[in-house]
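Colleague: Build me a model:
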Amino acid sequence: MRLAWAALMVVVPASLRRLIATRILGWDVHPSAYIGRSLIVVRHVTMGPDSGIGPFNVIRHLDELILERGASIATRNRIEAHPLAAVVFAHMKNRRATLALGPFAKITDAHEIDCSDAVTLGKHATIAGFRTQVLTHSLDLVRDRQTTGPVELGDRCAVMSGCILLSGTRVPARSIVSAGSVVTTKLTKELTFYRGNPAVEIRTLPETLKYFHREDLSDTERYYRAVEAAEARRDG
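Modeller: Presented below is the predicted three-dimensional model:
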């Protein structure tokens, strides 16, 4: 039944999507949040003020999706947990199939994010560009069984296009991972530029970079208000 309501939300106007989300599915969606024409099959969704989920995303099999104030998921992203997670990962007692975006965090376009375990983005953290892969489950070749590990992005960090973040990894606050890099461990140094396969420290970054000082102003609010207005005009 949840899948049927999720499919219906793809085709109805924005005002009805919010109504289905709050009244029928029991999600916590702030009146200023925007839900685009995306397939969202998630047990529970929390969307704070001015947060937004754009069109053409597929978000499935998660226990929880959280977008705090001003956080956004743009378009054409595939965000899923393992569909048989309860069986495959029964031995992983602390696993959480969750995606949590802190205030003003952003996931841009056409990324693939595995949420078989928790993926967390801190305040103003960004998965930028296109086609980054975040993997929270992997095959333990020694024990010949699937395992999981959470992936964490610290406050105000940026992961650029075409990166791969493996299970159990971390990108520290106020750091940048160069396009095409592979993060295989918990990176530790803030104010650092990382690059390569595996990603290693390249140089220190200046604390004065404007990206590290973004203000708590929501471009998301203005953008999704415009999207919602355009959609309303199309729907007649």
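
Colleague: all contacts plus neighbour counts: C-alpha atoms, from now on.
Modeller: Fine.

Colleague: mind checking the end-to-end distance for stretch 38-58?
Modeller: 6 Å (Cα to Cα, to the nearest Å).

Colleague: which element is residue 203 on?
Modeller: Using DSSP states H and E, residue 203 falls within strand 200-204.

Colleague: Could I get the buried residue list for that strand?
Modeller: residue 200 (16 or more other Cα atoms under 10 Å).

Colleague: just stretch 76-85 next, same as before
Modeller: Buried, per 16+ other Cα under 10 Å, within stretch 76-85: 76, 77, 78, 79, 80, 81, 82, 85.

Colleague: still on that earlier bit, following element in sequence after the strand holding residue 203, please.
Modeller: helix 219-235.

Colleague: Give me the contact list for that next one.
Modeller: Outside helix 219-235, the residues that touch it by Cα atoms under 8 Å, 6 or more residues apart in numbering are 13, 14, 32, 33, 34, 50, 51, 52, 70, 71, 72.

Colleague: Could you dump those into a markdown table and include distance to residue 61?
Modeller: Shown next, in a markdown table, are the contacts of helix 219-235 (distance: Cα to Cα, whole Å):
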| residue | distance to residue 61 |
| --- | --- |
| 13 | 24 |
| 14 | 23 |
| 32 | 25 |
| 33 | 22 |
| 34 | 21 |
| 50 | 25 |
| 51 | 21 |
| 52 | 20 |
| 70 | 24 |
| 71 | 21 |
| 72 | 19 |
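
Colleague: run this one through as well so I can compare:
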Amino acid sequence: MKNFFQLISLLLPWQMRRAFLEQQFGFQIHPTAHIGLAWVLPSRLIMEENTSIGHFTVAKNLNLLHLKAHATIGRGNWITGFPPGDSRHFASETER
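Modeller: As a prediction, the model looks like this:
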């Protein structure tokens, strides 16, 4: 369902989209922050003043994406994470 709402939000003008993302997903997006035509679905998003995420960026499987003031993620990035918790995938890497 989260993917469906994200897809629908891409059709909205930015001001309405920001309000929708804050209300629907609980994201914290400063009024001067901006997200382009991007697929951004962390569990928690915090965008401080004058931050931006460019077009054609994908950010998924992240617990937290926090952009401090004046930070920018350019266009065309693929950002993904590995879920925390018990997993045998990285069992041999004790410092991870």
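
Colleague: before we move on, the earlier item: among the buried residues of stretch 76-85 of the first structure, name the ones in helices.
Modeller: residue 85 (DSSP state H).

Colleague: What residues in the first structure pair up with the longest helix along the second structure?
Modeller: Looking across the second structure with DSSP H, the single longest helix is helix 14-25. Under TM-score structural alignment, the match for helix 14-25 of the second structure in the first structure covers residues 14-25.

Colleague: Tell me which residues of that stretch come out buried.
Modeller: For stretch 14-25 of the first structure, using 16+ other Cα under 10 Å, the buried residues are 14, 17, 18, 20, 21, 22, 25.

Colleague: Next: stretch 34-52 of the first structure.
Modeller: Buried, per 16+ other Cα under 10 Å, within stretch 34-52 of the first structure: 34-42, 44-52.

Colleague: from the residues you listed, which ones fall inside strands?
Modeller: 34, 35, 39, 40, 41, 42, 44, 45, 46, 47, 52 (DSSP state E).

Colleague: Which residues are in contact with the residue positioned nearest the centre of the second structure?
Modeller: In the second structure, the residue lying closest to the centroid (Cα atoms, centre = their mean) is residue 40, at 3.6 Å. For residue 40 of the second structure, the contacting residues are 57, 58, 59, 60, by Cα under 8 Å, 6+ apart.

Colleague: Now list the buried members of the residues you listed.
Modeller: 57, 58, 59, 60.

Colleague: Which ones among the residues you listed lie within strands?
Modeller: 58, 59, 60.

Colleague: got a list of what the second one touches?
Modeller: So that's residue 59 of the second structure. So residue 59 of the second structure contacts 39, 40, 41, 42, 78, 79, 80 (Cα under 8 Å, 6+ apart).

Colleague: If you map those residues onto the first structure, which are still there?
Modeller: Counting by both residues aligned by TM-score structural alignment, their matches' Cα atoms under 8 Å, the first structure reproduces these contacts from the contacts of residue 59 of the second structure: 39, 40, 41, 42, 78, 79, 80.

Colleague: how much space between the second one and residue 87 of the second structure?
Modeller: I take that to be residue 40 of the second structure. In terms of Cα to Cα, residue 40 of the second structure sits 25 Å off from residue 87 of the second structure.

Colleague: Check the first one too.
Modeller: Remark: distance between residue 39 of the second structure and residue 87 of the second structure (Cα to Cα) = 26 Å.

Colleague: related to what we said a few turns ago, measure the match of helix 14-25 of the second structure end to end?
Modeller: Per Cα to Cα, stretch 14-25 of the first structure runs 15 Å from first to last residue.

Colleague: can you check stretch 194-204 of the first structure too?
Modeller: 9 Å.

Colleague: try stretch 47-66 of the first structure
Modeller: With Cα to Cα as the measure, the ends of stretch 47-66 of the first structure fall 6 Å from one another.
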